[in-house]
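Undergrad: no sequence on this one, just coordinates:
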């Protein structure tokens, strides 16, 4: 399956677009740069991982995407608190980011199980 067909990639891409649109008027370039980079990193790492050949590499990039979601959630909370982002908008994006993190967590567990099974197949007594 191509990464463009993955629902998690589609949703992460949509969230990144929402972050860009929501922060369009933010004048603080440092904040804006940081939050948009975190948002863009999520679908980008999902895509990069899916383009890798080994399952181990795929998992590594899913971990990067999950980490970027944690960064994004933090920045959304801060953005709401300092009134750069409307609170309701920020909370809706936080909810989506947390749902994506759960989905990615499940994907990671599934792929790590696959790695363990592959390694068990090569076990020599």
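TA: Yep, that arrived. All values derive from a computational prediction rather than experimental measurement. Numbering: from 1, shown residues only.

Undergrad: switch to C-alpha atoms for all contacts and neighbour counts from now on
TA: Will do.

Undergrad: what helix or strand is residue 33 on?
TA: Element membership of residue 33 [criterion: DSSP states H and E] is helix 29-50.

Undergrad: And that helix, what's buried?
TA: 31-32, 35-47, 49-50 (16 or more other C-alpha atoms under 10 Å).

Undergrad: That one packs against which elements?
TA: Counting contacts by 3 or more C-alpha pairs under 8 Å, 6 or more residues apart in numbering; DSSP states H and E, helix 29-50 is packed against helix 7-22, helix 55-81.

Undergrad: Alongside the first one, take a look at this:
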């Protein structure tokens, strides 16, 4: 499916793993570590990215994989939104925000493009969805 042998080979999953590691690092520090609601929510959203990519891949259906990739993409957006709250509350600095936000955006682009590719394989993509998942500047994932 999609030319990948294991979900661990998928770049979006690898990026999600890195994002999760970084989110856990920054949420262990200072006031962020004591804001249990935001801390737990951003951690869950980050973990959800890799979990949904893996679950969708293991279902061995292009349509199911595409659906779970889009859920992972949503979790990536959730992380970005929560990063704004962390920045606004002074839990993270602008440099950390930019780094993590860029990483989450890369995941968004990669999962969206891969979902688009898998939906095309099923013949279920509609005309108005044809370019929905492509993010400018994000390379289209290869399947070889």
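TA: Happy to help now that I have it. All of these numbers come straight from a predicted model, not from anything done at the bench.

Undergrad: Would you pull the TM-score for this pair?
TA: Taking TM-score structural alignment, normalised by the length of the first structure as the basis, the two superposed chains have a TM-score of 0.89; 117 aligned residues with a C-alpha RMSD of 1.1 Å.

Undergrad: returning to that earlier point: could I get the helices and strands packed on helix 29-50 of the first structure in TSV, plus columns for distance to residue 93 of the first structure and mean neighbour count?
TA: Shown next, in TSV, are those (distance: least, C-alpha to C-alpha, whole Å; neighbours: other C-alpha atoms under 10 Å):
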stretch	distance to residue 93 of the first structure	mean neighbour count
helix 7-22	7	18
helix 55-81	8	20
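
Undergrad: Can you provide the mean distance from the top helix by length along the second structure to its aligned counterpart in the first structure?
TA: If you go by DSSP state H, the second structure has its longest helix at helix 94-122. Compared with the first structure after fitting, helix 94-122 of the second structure has a mean deviation of 0.8 Å; criterion: mean C-alpha distance after the TM-score superposition for the first structure.

Undergrad: swap in stretch 40-51 of the second structure?
TA: With mean C-alpha distance after the TM-score superposition for the first structure, stretch 40-51 of the second structure averages 0.5 Å from its match.

Undergrad: Centre of the chain to that stretch, how far?
TA: 9 Å (C-alpha atoms, centre = their mean, to the nearest Å).

Undergrad: contacting residues around it?
TA: 13-14, 16-17, 19-20, 23-24, 71-73, 75-76, 78-79, 82-83 (C-alpha atoms under 8 Å, 6 or more residues apart in numbering).

Undergrad: what stretch of the first structure lies opposite that stretch in the alignment?
TA: Using TM-score structural alignment, stretch 40-51 of the second structure corresponds to residues 33-44 of the first structure.
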